[in-house]
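*Asks:* sharing a sequence plus its predicted fold:
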Amino acid sequence: MGMAVDGLISGLDTTSLINSLMQAEAIPQTLLKSKVTDSTTYITAMQALNTKVAALADLATKTSKPAGVDLHTATSSSAGVTATAGPGATDGNLDFTVDRLAQAQVTVTGPLTQWPDQPPVLTFVAADGTMKQITAASSSIADVAAAINTAGVGVSATRVSAGLDPSTGQPLYRLQLSSTKTGAAGAFTMYRGTPADVTAGTAANLLSDPGAAQVRAAQDAQVTLWAGTGAAQTVTSSTNTFSDVLPGVSMTVTAASATPVTLTVARNDSAISDVANSLVSSLNDIFTFINQKNAVATGTDSAGGTTVTGGAFTGDSTARDVTSKLASAVSTPINGISPSTYGISMTSTGEITFDKDKFAAAIAADPDAAKAALQTVAGRVADASNVLSDKFSGIITSKINGEQSMVKGLNDQILEWDSRLADRRTTLEHTYSNLEVQLQQLQSQSSWLTGQLSGLSSGSA
């Protein structure tokens, strides 16, 4: 806290005087703070630019790969069949019938008041012959169900009410046993007894108990290609989705159909065009951002004069480098052919435009050439973007790191100035305080001398 040294003797407003002197002393620190503010604004803008360029690098990298432009649509003549086409799909069509859908096995026990065996020992035999024994905590149907559900045998058990025992009036229950996966591989058999009993043939099959039944058998989904011809071929799947009938195509069946279904796969020119448009839009977003940060603002100061304030990127070489590298990547000819042939052009103002109609005409005329051109442009944009935004060695990244290091150094200097200015204020306060003391002493001496002189004058008289 500063000393209150306003001049009681001198009459000077020493507080204001010291504050004025300190403002002059603090000019170097004020300049440092202004530099930190400007640099922080620049870093924030450069980080936003880096994020945009990194996103462009990801998009361009995906577009440059075959899967990025190898886009197709798959359509079905039946509402009971849906399909999607991915990488590797080729144009064509295929006829097939849907013979059956995949389903999980469901088996139920007969009505029981409690499990007939003490203790309940069960053996599940999977479709591949694997056996697993389960022992329940008690003979209650609930405990048997719990033991099955926690055993990890690929079967879930549900206790279902089955009325009352007509002779005893006790509640009856059935256990519904369901495979946890569809397809023939999910089939199971449950025996009352140990695996050794099953092997010896002495274990009772659940379905042999009174009232037990198999509600639904496990089965694979099945389609028949070219049904009714000498080339008929069946294809099965443990689920209702088939992913290996046609390359790159996944189809899901939801209803059986003896009437042939036609699956058609065609190149999706609209989707490929959208990919190209997204690439151009991402580039323009970056150019627009740089232009905004390059803009110079004018205003009026307190004296009525005109002020000119540069943007965060005004005169910045890194921002110019970003624009130059990306513009070159997208506008350089492809094997001597301008990208404008495929609808990608650069205007005189530096904006990238995409002509969907021109691209559609190019891909219709030569699909492979149009897709290859788009991949080439995307690959060059990806390379340029990675050079700029790589998180370790990118040009933008390095610039940000350098600015952050400089700001740290400036902040250290500002802290040093805080200490220096505090010492200077203390010195000034002591100086003016001592001045007041000296003035007070001089005033006292003056009063004493005046008194002495007055006494001499009185004595002479």
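*Replies:* Noted; the coordinates are in hand.
*Asks:* could you use CA atoms for every contact and neighbour count after this?
*Replies:* Noted.
*Asks:* show me what contacts Ser76?
*Replies:* With contact set as Cα atoms under 8 Å, 6 or more residues apart in numbering, Ser76 has these partners: 82-83, 261-264.
*Asks:* most neighbours among the residues you listed, please name it.
*Replies:* For the contacts of Ser76, the largest number of neighbours (other Cα atoms under 10 Å) sits with Leu263, at 21 neighbours.
*Asks:* that one: which element?
*Replies:* Counting by DSSP states H and E, the element that carries Leu263 is strand 257-267.
*Asks:* which other helices and strands contact the next helix-or-strand element following that strand?
*Replies:* The first helix or strand that comes after strand 257-267 along the chain, using DSSP H and E, is helix 269-294. When contacts are defined as 3 or more Cα pairs under 8 Å, 6 or more residues apart in numbering; DSSP states H and E, helix 269-294 packs onto helix 27-64, helix 66-69, helix 317-331, strand 352-354, helix 356-365.
*Asks:* what comes up buried for the last one?
*Replies:* Going by neighbour count (16 or more other Cα atoms under 10 Å), the buried part of helix 356-365 is 356, 359-360, 362-363.
*Asks:* who are the packing partners of the top helix by length along the chain?
*Replies:* Across the chain, the longest stretch assigned as helix under DSSP state H is helix 395-460. Contact analysis of helix 395-460 by 3+ Cα pairs under 8 Å, 6+ apart lists helix 14-25, helix 27-64, helix 317-331, helix 367-389 as its packing neighbours.
*Asks:* for Gly88, give me its contacts.
*Replies:* Applying Cα under 8 Å, 6+ apart, we find Gly88 in contact with 67, 70, 247-248.
*Asks:* for ChimeraX, what selects the buried ones among those residues?
*Replies:* Burial among those is assessed by 16+ other Cα under 10 Å; the matching ChimeraX selection reads:
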select :70
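*Asks:* and of the contacts of Gly88, the nearest to Leu410?
*Replies:* Ala67 (49.1 Å; Cα to Cα).
*Asks:* isn't the closest one right up against Pro87?
*Replies:* Yes - between Ala67 and Pro87 a contact is recorded at 5.0 Å, counting by Cα atoms under 8 Å.
*Asks:* related to what we said a few turns ago, with distance to Ser156 added, can I get the contacts of Gly88 in CSV?
*Replies:* Conversion of the contacts of Gly88 to CSV gives the following (distance: Cα to Cα, whole Å):
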residue, distance to Ser156
Ala67, 41
Asp70, 43
Pro247, 35
Gly248, 34
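*Asks:* another structure for you, compare them:
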Amino acid sequence: MSVSLSGLVSGIDVQSLVTQLSAAYQRPITLLQNQEQSYQTTLSAWGTVQSALSTLQTAVSSLQAVTQVNNRTVTLSNSAAVSASVASDAPLASYSLSNIVLAQSENLYSQDFASATNSTVGTGTLQIQVGSGTATAVTIDNSNNTLNGIAAAINNAKAGVSAAVVYDGTGYRLTLTGSNTGAANAFTVGVSGATGSLASLAYSSGTGASGLTESQGASNAQVTINGLPITSASNTVSGAIPGVTLNLLQASGSSTLQVGNDSATFVTSVQAFASAYNTAMSALNAVSAYGGSASSGASGGSGPLIGNAAIQGLRTQLMSLISGQAQGTVSGSAYTSLGSVGLNLATDGTLQLDTNLLSSALSDNYQQVTGLFGQVGTPSNASVGFVSTTTDTQPGTYAVNIVSDATQASLTAASAVPSGGLSSAENLTISSGSTSVTVSLASGSTIDAVVATINATLSQKGLSAITALNNNGILELQTSAYGSAEAFSVVSDQAATSGGTGIGTTRLSAAGTDVVGSVNGQIASGSGQTLTVTGPGAALGLKVNVSGQATGSLGSVTVSQGVYQQMNAVLTQALNTTTGFVAAATSGLNNTITGINQQITQLQSSASAQTALLEQQFAAMQVQVAQLQSVGQYLSAFYNTSSGSSVG
């Protein structure tokens, strides 16, 4: 009898069976992975939308403060005679500049000496006094009594003059130059305890005892502006023209100066906005269009966000802001929409910008045109200037009413300075905050000399915000700024007699006042000349500047709401990380993708376990089959042996 089990397993490919069964377990995993890829494509499209909208919001923000950035430009007919810089609050105007005289510092020089290093000049003490300031003592001894040594000692003393040694072809001379220009910065050099030739370095203007020679006197700069003579201690003239700083360059020069609107810079900002808008609109078109390209993240020839209601709604809002009527424009204005200044929509929703038309409109009415882009206020009264708004300010026209105007801190001496000058030396102590400055006035000083000395000293000592004036021969002091924050006091060491400044030994105090008024009938807070609406209402946050001394009704301010405010609100809502539809969409997709990945992980784990179990079972089967084959071989051999024995 013959038994064989090999036929039971000879046709089984165990590895093939395991591979096929494992592939069957993998099919639902592959389906989930394909779903995840689709969601990832959609998520990427939302990322493109978010990036494009964020870039657009950044570009739009450049239009936010069109009145707060420096939107002024200054042009000069003769830039060799004068240069200028301009601030954003400079009024639009033309000025004639002529009769330029440059400020000079005092220059002195000594007699000739044979050597700068070997010749001994002498010893003693130099007393250097600039203007009415405190004299600085410079000690000259055996360690520094050469020309070079004396120059170094003066420079190290930082007395307000600089020293140098020059060779004139025959000998060496010490030169002294004032550190600052202006008549008030003339200096004297006194000498005490002198030996040798040190006494020859003395200098006092108008005396015959001077050893040093003046090669150039200290003098103020001068310029005539629209026929009015202006003086300045330096060649930089500030305050003469509101918002303009002049730098005088050429003596006897002249020039016309024109303050205008910086239209070119604004056009550049609008171009950047239009470019960012077109990039954002193109991105929205690509991700939502039918028949989109693969490069836009499209799947099957269409954008991954095709038919998305939020995207379509956003496109409609953005295009409406471009094509719609602006809010809060001035009645009767020719510029009430972006289309009127050269921005129009193409058929695909992108912008077409006519820069020539925009520039022309800016030249015609800069204020109204910029109001189409940012929140701008247009006052009807020249005494009222628009400063700024906040997000609380609504577009509209608001009446301005002033109860009292702002004032400077100001005080006037009790009597005039004598025409022949002060009868004796006098010291004034002027204090503001924690700073006190003592001004020393020389006997014989006229009112103009008193004013010049006070202003020079205050400027040097850090109280330049207080200015001395000649009020028909009477000394007047006042602050340059307005408001209750401006305050100072002054006291003299001399009685208020007819021979002095008229200030007296009783301390006099002065303080400014803030503007008081209302806008749109709403409560407003004054700070200097600035009035800010703080009471509830449509004008909340509006800030204006009130100049002059007019009170009562000062016309109105029309606040426009440009494309910045409206578009920024739309973009902020869309991009809000908590409530925005972009965040909601991306959050939902990320949650879905996370869930799919969890399912894939679970299925992969289950498939691995099932595959491992099959391999175990097939391995066990192989062992059993091998055992059966072994038993079969034994039985076969046994029966074959038994059969052979019985035959024998």
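*Replies:* Alright, I've got the coordinates. This structure is a prediction, so every number in the text was calculated from the model and none was measured.
*Asks:* quick one on the thing from earlier: quick one, which of the helices and strands packed on helix 269-294 of the first structure gets closest to Ile286 of the first structure.
*Replies:* Smallest distance to Ile286 of the first structure across those (Cα to Cα): 6.5 Å, for helix 27-64.
*Asks:* the aligned partner of Ile241 of the second structure in the first structure: what's it in contact with?
*Replies:* Using TM-score structural alignment as the criterion, Ile241 of the second structure maps onto Leu246 of the first structure. By Cα under 8 Å, 6+ apart, the residues touching Leu246 of the first structure are Ala89.
*Asks:* tally of neighbours for the residue nearest to Ala147 of the first structure when sequence neighbours are not counted?
*Replies:* In space, and not counting its chain neighbours, Ala147 of the first structure is closest to Ala136: 5.3 Å by Cα to Cα, 6 or more residues apart in numbering. Using other Cα under 10 Å, Ala136 of the first structure has 20 neighbouring residues.
*Asks:* for Ala136 of the first structure, give its distance to Asp38 of the first structure.
*Replies:* In this view, Ala136 of the first structure and Asp38 of the first structure are 74 Å apart by Cα to Cα, to the nearest Å.
*Asks:* quick one: Val400 of the second structure from Thr435 of the second structure, how far?
*Replies:* Shown here: Val400 of the second structure relative to Thr435 of the second structure, a distance of 38 Å by Cα to Cα.
*Asks:* out of these two, which sits in the busier spot?
*Replies:* Using other Cα under 10 Å, the more surrounded residue of Val400 of the second structure and Thr435 is Val400, with 25 against 11.
*Asks:* what's the more buried one aligned with over in the first structure?
*Replies:* With TM-score structural alignment as the criterion, Val400 of the second structure has no equivalent in the first structure.
*Asks:* any idea which element Val400 of the second structure lies in?
*Replies:* Once you assign secondary structure using DSSP H and E, Val400 of the second structure falls within strand 396-404.
*Asks:* what lies in contact with stretch 307-324 of the first structure?
*Replies:* With Cα under 8 Å, 6+ apart as the test, stretch 307-324 of the first structure has contacts from 38, 41-42, 45, 287, 290, 292-301, 388, 395-396, 399.
*Asks:* for stretch 247-262 of the first structure, same thing?
*Replies:* The contact list for stretch 247-262 of the first structure (Cα under 8 Å, 6+ apart) reads 74, 76-78, 80-90, 93-101, 227, 240-244.
*Asks:* repeat for stretch 276-288 of the first structure
*Replies:* Counting contacts by Cα under 8 Å, 6+ apart, the residues outside stretch 276-288 of the first structure that touch it are 49, 52-53, 56, 59-60, 323, 326, 344, 350-354, 356, 374, 378.
*Asks:* gap between the residue nearest to the spatial centre of the second structure and Leu248 of the second structure?
*Replies:* In the second structure, the centroid-proximal residue (Cα atoms, centre = their mean) is Val69; its distance is 8.4 Å. Remark: distance between Val69 of the second structure and Leu248 of the second structure (Cα to Cα) = 26 Å.
*Asks:* try Leu575 of the second structure
*Replies:* In this view, Leu575 of the second structure and Leu248 of the second structure are 52 Å apart by Cα to Cα.
*Asks:* ditto for Ser96 of the second structure
*Replies:* With Cα to Cα as the criterion, Ser96 of the second structure and Leu248 of the second structure are 14 Å apart.
*Asks:* quick one: which of those two has more around it?
*Replies:* Per other Cα under 10 Å, whichever of Ser96 of the second structure and Leu248 has more neighbours is Leu248, with 25 against 17.
*Asks:* distance of that one from Gln222 of the second structure?
*Replies:* Leu248 of the second structure sits 9 Å away from Gln222 of the second structure when distances are taken as Cα to Cα.
*Asks:* over to Ser77 of the second structure?
*Replies:* Noted for Ser77 of the second structure: a distance of 19 Å to Gln222 of the second structure, by Cα to Cα.
*Asks:* follow-up on the earlier one: out of the helices and strands packed on helix 269-294 of the first structure, which comes closest to Thr450 of the first structure?
*Replies:* The closest of these to Thr450 of the first structure is helix 27-64. By Cα to Cα, the value is 46.8 Å.
*Asks:* report the angle between that closest one and helix 367-389.
*Replies:* Interaxial angle of helix 27-64 of the first structure relative to helix 367-389 (axes from the mean of the first three to the mean of the last three Cα atoms, to 10 degrees): 160 degrees.
*Asks:* summarise which helices and strands helix 27-64 of the first structure is packed against.
*Replies:* For helix 27-64 of the first structure, the packing partners by 3+ Cα pairs under 8 Å, 6+ apart come out as helix 269-294, helix 367-389, helix 395-460.
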